[in-house]
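Novice: Kindly generate the corresponding structure for this input.
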Amino acid sequence: MMFDLDFNVISRTWPYLLTGLQYTVQLTVIAAIGGTFFGTLLAMARLSSFKPLALFAAGYVNLMRSVPLLLVIFWFYFLVPVIIQSITKSEYPIQIGADRSAYITFIMFEAAYFCEIMRAGIQSITRGQVNAGYALGFTYWQSMRLVILPQAFRNMLPILLTQTIVLFQDVSLVSLLNVTDFVGAAVKIAQRDSRIVELYLFVAIVYFALSYTLSFLVKRLQKRIAIIR
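Specialist: Purely as a prediction, here's the structure:
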């Protein structure tokens, strides 16, 4: 019943919840930066005229985009140590750890999505600007670094930020590895104090408030970029 709810549990456990929220934001930022970096490299590889490199990048992206993130997390956490053990012939599986698995998995997974975003951004730049770079004596990599990528990042920034908001929501999956993110902290408190409704409702409100605010700011940014164009 609603009159049985005790929201004082939130104020009592707020420092622990805040620690979990800080972890969620930290993992989101690091995964977004790493995903953007490797995603950009993958995008350039997919657009490369060197076919083996382009096929490898395309295969990686298609694989990651075709498998649920939860399975990727479990595969890396449970299977990679066993695979490394079989390769190194060690006596016991190497313990990668839940935290390290979370960071590596999210960077690997998000790189595939950021790759497609950056590939669209690179292809949105007219061929004439590429030729202009070559006319100035730039190499392919110099043209990419000085001419193409800055414009691609600007064009795709709203979409990159939107994907980061999705990433922020997906980070809650690491709680299944017993990592104390925001959701994981709430789950532990809810089970300990038997206040599942209060904690889950609070988490939902926080996620909604942050995601809605960030989405609103992204829309404002998208309008400003459209005006600049």
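Novice: C-alpha from now on. contacts and neighbour counts both.
Specialist: Fine.
Novice: show me where this structure has helices.
Specialist: Listed in chain order, the helices of the chain (DSSP state H) span 8-12, 14-46, 51-66, 69-74, 80-88, 98-123, 127-135, 140-143, 149-170, 182-193, 196-228.
Novice: Pick the most deeply packed of those helices.
Specialist: With neighbours taken as mean count of other CA atoms under 10 Å, the helices of the chain reach their highest mean count in helix 98-123, at a mean of 21.
Novice: hmm, back to that, quick one, which of the helices of the chain gets closest to Leu176.
Specialist: helix 182-193 (7.8 Å; CA to CA).
Novice: So which residues make contact with that closest one?
Specialist: With contact meaning CA atoms under 8 Å, 6 or more residues apart in numbering, helix 182-193 is reached by 13, 16-24, 172, 174-176, 178, 195-196, 198-200, 203.
Novice: One more pass at 6 Å, please.
Specialist: 17, 20-21, 172, 175, 196, 199 (CA atoms under 6 Å, 6 or more residues apart in numbering).
Novice: For the comparison step, fold the sequence that follows:
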Amino acid sequence: MPDADLSGWAVVLKQLPYLLAGTFPNGPLAGAALTLWMALLACTGATVLGIGVAVLLDLAPAPLARAVRALLACLRAIPVLMLVFWAYFLLPMLAGVHVGEVQTVVLALALIGAAYIAQVMAAGFDAIGRGQRNAALALGMTPLQALWQVVLPQTLRAMLPSLGNVWVSLAKDTSLAYIVGVVELSTVATQVNGRSVGYAAQVFAAVALLYFFICVGIESVAALLLAATRKQQRRSLWHGAALTACRLARTRAHPPPTSGSRGSSRSRPAPP
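Specialist: Now for the predicted structure:
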């Protein structure tokens, strides 16, 4: 039955497998599955790189930190579309290395996402304050150990909602991959709309719904991570409270001798 004889939503249902994964497994991965895959890779790369840059900013000497901050500001000022374009066309010309279309998009999104995540994490480090870090240093930790074991876990817990926002933004920015010919969800939607003239509203409404599910899934991952970190924090607090209670009970059951009692026992005369 030709598409012209079908209702708009019937066209969407007919083309839904193509919207979800393209011609996979008989062809390359495309559609919503490719969008989700690029989003996962970009979010992972941006998070790892962003945390690493934030740690570098915290530990580096002031001149190096200023240079890195200037570079991050330049990355945040560049439109994502231009960064994808430059990475695809200029990288082979300057470095002589050809990178695939999907890898180019993931690299560009990871770089720009890392610039935002580094800023978020640096603000989190400042919010924790110097007191806990100084206490860790007083206990014999190195600056890197204090940052990694004391400051970073608290910063991640506090900044997870902001990280989730960056991840959602990166997932939506995968739609810009069309400029280098990546057949992701929005490109597939344009192809379906070209084959099914007259049903653009239904086709793009379905695409918007797929993007909504992808973004909700990413936000759910961030919420689960936040819940897990808070549960771990509560478990640590209860464990610390239990240890403190046990020590208090042991102290009350076996109180240590006071200096007065020790002195009085020494001053008593010996029995005849």
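Novice: TM-score them against each other, please.
Specialist: Overlay of the two chains. TM-score (TM-score structural alignment, normalised by the length of the first structure): 0.83; 217 aligned residues with a CA RMSD of 2.7 Å.
Novice: Show the end-to-end separation of stretch 41-55 of the first structure, please.
Specialist: Criterion CA to CA, to the nearest Å; first-to-last residue distance in stretch 41-55 of the first structure is 14 Å.
Novice: and what of stretch 73-82 of the first structure?
Specialist: 15 Å.
Novice: which residues in the second structure does that stretch match up with?
Specialist: Alignment note (TM-score structural alignment): stretch 73-82 of the first structure is matched to residues 84-93 of the second structure.
Novice: Mind reading off the mean deviation between the matching stretch and the first structure?
Specialist: Mean deviation of stretch 84-93 of the second structure relative to the first structure after superposition (mean CA distance after the TM-score superposition for the first structure): 0.8 Å.
Novice: same check, this time on stretch 107-121 of the second structure
Specialist: Compared with the first structure after the fit, stretch 107-121 of the second structure shows a mean deviation of 0.7 Å (mean CA distance after the TM-score superposition for the first structure).
Novice: In the first structure, point out the residues matching that stretch.
Specialist: The counterpart of stretch 107-121 of the second structure in the first structure, using TM-score structural alignment, spans residues 104-118.
Novice: Please work out which residues outside the matching stretch touch it.
Specialist: By CA under 6 Å, 6+ apart, stretch 104-118 of the first structure touches 31, 34-36, 38-40, 42-43, 61, 64, 73.
Novice: ditto for stretch 14-21 of the first structure
Specialist: Under CA under 6 Å, 6+ apart, the answer for stretch 14-21 of the first structure is 180-182, 185.
Novice: re earlier: and the contacts of stretch 104-118 of the first structure, which two are the farthest apart?
Specialist: Ala43 and Ile73 (23.1 Å).
Novice: To which residue of the first structure is Thr44 of the second structure aligned?
Specialist: Residue mapping for Thr44 of the second structure onto the first structure gives Ile33, with TM-score structural alignment as the criterion.
Novice: returning to that earlier point: which of the contacts of helix 182-193 of the first structure sit farthest apart?
Specialist: The most widely separated members of the contacts of helix 182-193 of the first structure are Leu21 and Ile196, with 17.7 Å between them, by CA to CA.
Novice: circling back: okay, the contacts of stretch 104-118 of the first structure in JSON lines with distance to Leu146 of the first structure next?
Specialist: Below are the contacts of stretch 104-118 of the first structure laid out as JSON lines (distance: CA to CA, whole Å):
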{"residue": "Ala31", "distance to Leu146 of the first structure": "25"}
{"residue": "Gly34", "distance to Leu146 of the first structure": "21"}
{"residue": "Gly35", "distance to Leu146 of the first structure": "21"}
{"residue": "Thr36", "distance to Leu146 of the first structure": "17"}
{"residue": "Phe38", "distance to Leu146 of the first structure": "18"}
{"residue": "Gly39", "distance to Leu146 of the first structure": "18"}
{"residue": "Thr40", "distance to Leu146 of the first structure": "14"}
{"residue": "Leu42", "distance to Leu146 of the first structure": "18"}
{"residue": "Ala43", "distance to Leu146 of the first structure": "16"}
{"residue": "Val61", "distance to Leu146 of the first structure": "26"}
{"residue": "Met64", "distance to Leu146 of the first structure": "30"}
{"residue": "Ile73", "distance to Leu146 of the first structure": "36"}
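Novice: Which one of those is nearest to Ala209 of the first structure?
Specialist: For the contacts of stretch 104-118 of the first structure, the closest approach to Ala209 of the first structure (CA to CA) belongs to Ala31, at 21.3 Å.
Novice: Excluding residues flanking it in the chain, which one is nearest that closest one?
Specialist: Ile107 (4.7 Å; CA to CA, 6 or more residues apart in numbering).
Novice: Same question for Val180 of the second structure.
Specialist: Counting by CA to CA, 6+ apart, the residue nearest Val180 of the second structure is Glu101, at 6.2 Å.
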